[in-house]
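Undergrad: This is a predicted model, with the sequence first.
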Amino acid sequence: MGDRETINGVPVAEEQIDTWAQEAEVGYDVETLKRRGRGRPGRGSEPSQVIALRLTAKEIADLDARAEHEGKTRSEVIRDALTVA
């Protein structure tokens, strides 16, 4: 195996590939895989959508300062700003 075989920049050893192959040959429990919680957790029953937002460096700094002050994430601050009281 070449030294270029990596996952996220980490080299993958031949032993690891053999282990994965053995696991695959035995089979996977589909219900267990479904429960692993892959991806980000949902935000309720409705589907959500990711949107791109362009901000200046000052706007990002202001957003980060507010998030830090309020103990929230950037996303939480933005969602709060969109909520109509």
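TA: Yep, that arrived.

Undergrad: contacts, neighbours, all on C-alpha from now
TA: Noted.

Undergrad: measure Glu68 to Asp62 for me?
TA: 10 Å (C-alpha to C-alpha, to the nearest Å).

Undergrad: no wait, Pro41
TA: 27 Å.

Undergrad: So between these two, which is more surrounded?
TA: Neighbour comparison, Pro41 and Asp62: the larger count goes to Asp62, with 12 against 7 (by other C-alpha atoms under 10 Å).

Undergrad: and the more buried one, that's in a helix?
TA: Yes - counting by DSSP: H, G, I helix; E, B strand; the rest coil, Asp62 is part of a helix.

Undergrad: For the helix or strand hosting Val77, which helices and strands make contact with it?
TA: In this assignment (DSSP states H and E), Val77 forms part of helix 74-82. Here helix 74-82 touches helix 57-70, going by 3 or more C-alpha pairs under 8 Å, 6 or more residues apart in numbering; DSSP states H and E.

Undergrad: adding another structure so you can compare the two:
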Amino acid sequence: MTTRTTKAGRTLTDADLDAIADEVESTEYDVEALKTRRRGRPAMGSGPADVVPVRIDPELKAAIEDRAEADHTTTSEIIRAALREFLDVA
């Protein structure tokens, strides 16, 4: 008898595995949709994004955080928007 344990700690017996296999075999999956499904964060531009560490003074950081809170967004999005506007990049 084969037993497997899930990440949650549940032990699956042969009967459990057979039931799962039967369910998978009886369900029609859109294989192409499953292949194209991406994991992780959505792409932000034409390619993978880079992390760019930047030092900022406490007053500027506080202003960014205040604006992010007021706009109900993240500090990263505020910084990206400011850079796009400053550099005139879409």
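TA: Cool, the structure landed. Owing to the predicted nature of the structure, the values given are computational and were not obtained by experimental measurement.

Undergrad: Just give me the mean distance for the helix holding Val77 of the first structure relative to the second structure.
TA: Helix 74-82 of the first structure differs from its equivalent in the second structure by a mean of 1.4 Å after superposition (mean C-alpha distance after the TM-score superposition for the first structure).

Undergrad: Now do the buried residues in that helix.
TA: Neighbour counts over helix 74-82 of the first structure (16 or more other C-alpha atoms under 10 Å) mark Arg74, Val77 as buried.

Undergrad: likewise stretch 31-38 of the second structure?
TA: Within stretch 31-38 of the second structure, no residue is scored as buried using 16+ other C-alpha under 10 Å.

Undergrad: likewise stretch 53-70 of the second structure?
TA: Ile64, Glu65, Ala68.

Undergrad: Run the chain-centre distance for that stretch.
TA: Computed by C-alpha atoms, centre = their mean, to the nearest Å, the separation of stretch 53-70 of the second structure from the middle of its chain amounts to 24 Å.

Undergrad: and what of stretch 14-30 of the second structure?
TA: Taking C-alpha atoms, centre = their mean, the mean C-alpha location of stretch 14-30 of the second structure is offset from the chain mean by 28 Å.

Undergrad: quick one: contacts for Met1 of the first structure?
TA: Glu14 (C-alpha atoms under 8 Å, 6 or more residues apart in numbering).

Undergrad: One more: Ala13 of the first structure?
TA: With contacts defined as C-alpha under 8 Å, 6+ apart, Ala13 of the first structure has no neighbours.

Undergrad: if I look at it, how far off is Met1 of the first structure?
TA: Ala13 of the first structure sits 8 Å away from Met1 of the first structure, going by C-alpha to C-alpha.

Undergrad: next one: Arg74 of the first structure
TA: Distance, Arg74 of the first structure to Met1 of the first structure, by C-alpha to C-alpha: 43 Å.

Undergrad: Over to Val10 of the first structure?
TA: For Val10 of the first structure, the distance to Met1 of the first structure - C-alpha to C-alpha - is 14 Å.
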